[in-house]
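Q: below: sequence and its predicted model.
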Amino acid sequence: MFVIKKYSAIILACSLAVGLTSSIQAEAKPTTVKIKRFKNCTALNRVYKGGVARSAHVRNKGGKTHYKPFVSKALYDANRRSDRDKDYIACER
């Protein structure tokens, strides 16, 4: 009985260690987004239906939106002029 508990504790510890290292490696991969300045919101919404948000923590000041915005600080900064209500989401729909 003691041997079974010992082996199950070892297996559990190993699986937790493997799970933690794989989640750390998944977060370390940077995402590459081509930074493009769009002519207007129609052109931006063809590529990003929900618009572009500066960070994941910003909230829409307008009404209810139908799509979730894509989050990219660099892409938002390139298209900042399209954010009419200054809520850090450009061309939200």
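A: Received the coordinates, thanks.
Q: from now on I want contacts and neighbour counts done on CA atoms only, so please keep to that.
A: Will do.
Q: tell me how many other residues surround residue 47.
A: Residue 47 has 11 neighbouring residues, counting by other CA atoms under 10 Å.
Q: for the one 10 residues further on, same thing?
A: Applying other CA under 10 Å, we find 8 residues neighbouring residue 57.
Q: skip the chain neighbours and tell me the closest residue to the most centrally placed residue in the chain.
A: Geometric centre of the chain, nearest residue: residue 71, 5.4 Å, by CA atoms, centre = their mean. Excluding its sequence neighbours, the residue lying closest to residue 71 (CA to CA, 6 or more residues apart in numbering) is residue 53, at 4.7 Å.
Q: now do the helices in the protein.
A: 2-28, 41-47, 73-78 (DSSP state H).
Q: let's bring in a second model and compare:
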Amino acid sequence: MKKRLAYGLSFALLLAVTVPASPQVAHAKEKTYKNCTELNRDYKGGVAKSASVTNKGGKTKHKPFVSASLYEDNKKKDRDNDFIACEK
């Protein structure tokens, strides 16, 4: 009985180590907003592609939310192409 349990656990461990986990094929689609007014209701400072981008338009009141996937889905709202959509 102990040998069967040992063999079973060994097999399960071996199987878990050798079989790679399936990668996630597609990322969850972020919300796409109709216009900047709608986007600014949820994200007052807009949405930035990364934390290292800077605003070309000058001073802003609020700090943008950083999310590459959300930015990509709302990229058309970035008129000045500074990688921050709907900055305020």
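A: Cool, got the structure. Predicted model, so just to flag it, every value in this text is computed and none were measured.
Q: hang on, the earlier thing: the residue nearest to the centre of structure 1 matches what in structure 2?
A: In structure 2, the residue paired with residue 71 of structure 1 according to TM-score structural alignment is residue 66.
Q: what's residue 90 of structure 1 aligned with over in structure 2?
A: Aligned by TM-score structural alignment, residue 90 of structure 1 pairs with residue 85 of structure 2.
Q: relative to residue 38 of structure 2, how far out is the nearest residue to that match once chain neighbours are set aside?
A: Of all residues not flanking residue 85 of structure 2 in the chain, residue 78 sits nearest, at 4.2 Å (CA to CA, 6+ apart). Computed as CA to CA, to the nearest Å, the residue 78 of structure 2 to residue 38 of structure 2 distance reads 14 Å.
Q: comparing those two, which residue is more hemmed in?
A: Just comparing residue 78 of structure 2 and residue 38: by other CA under 10 Å the higher neighbour count belongs to residue 78, 18 against 13.
Q: for the more buried one, list the residues it contacts.
A: 84, 85, 86 (CA atoms under 8 Å, 6 or more residues apart in numbering).
Q: and stretch 70-84 of structure 1, which residues are buried?
A: Neighbour counts over stretch 70-84 of structure 1 (16 or more other CA atoms under 10 Å) mark 70, 71, 72, 73, 74, 75, 76, 77, 79, 80, 82, 83 as buried.
Q: which stretch of structure 2 lines up against stretch 41-52 of structure 1?
A: Taking TM-score structural alignment, stretch 41-52 of structure 1 hits residues 36-47 over in structure 2.
Q: which one of the helices of structure 1 lies closest to residue 61 of structure 1?
A: helix 73-78 (16.4 Å; CA to CA).
Q: verify the contact between residue 44 of structure 1 and residue 50 for me.
A: No. Residue 44 of structure 1 lies out of contact with residue 50 (CA atoms under 8 Å); the separation is 9.2 Å.
Q: got any residues that touch both of the two?
A: Counting by CA under 8 Å, 6+ apart, the shared contacts of residue 44 of structure 1 and residue 50 are residue 91.
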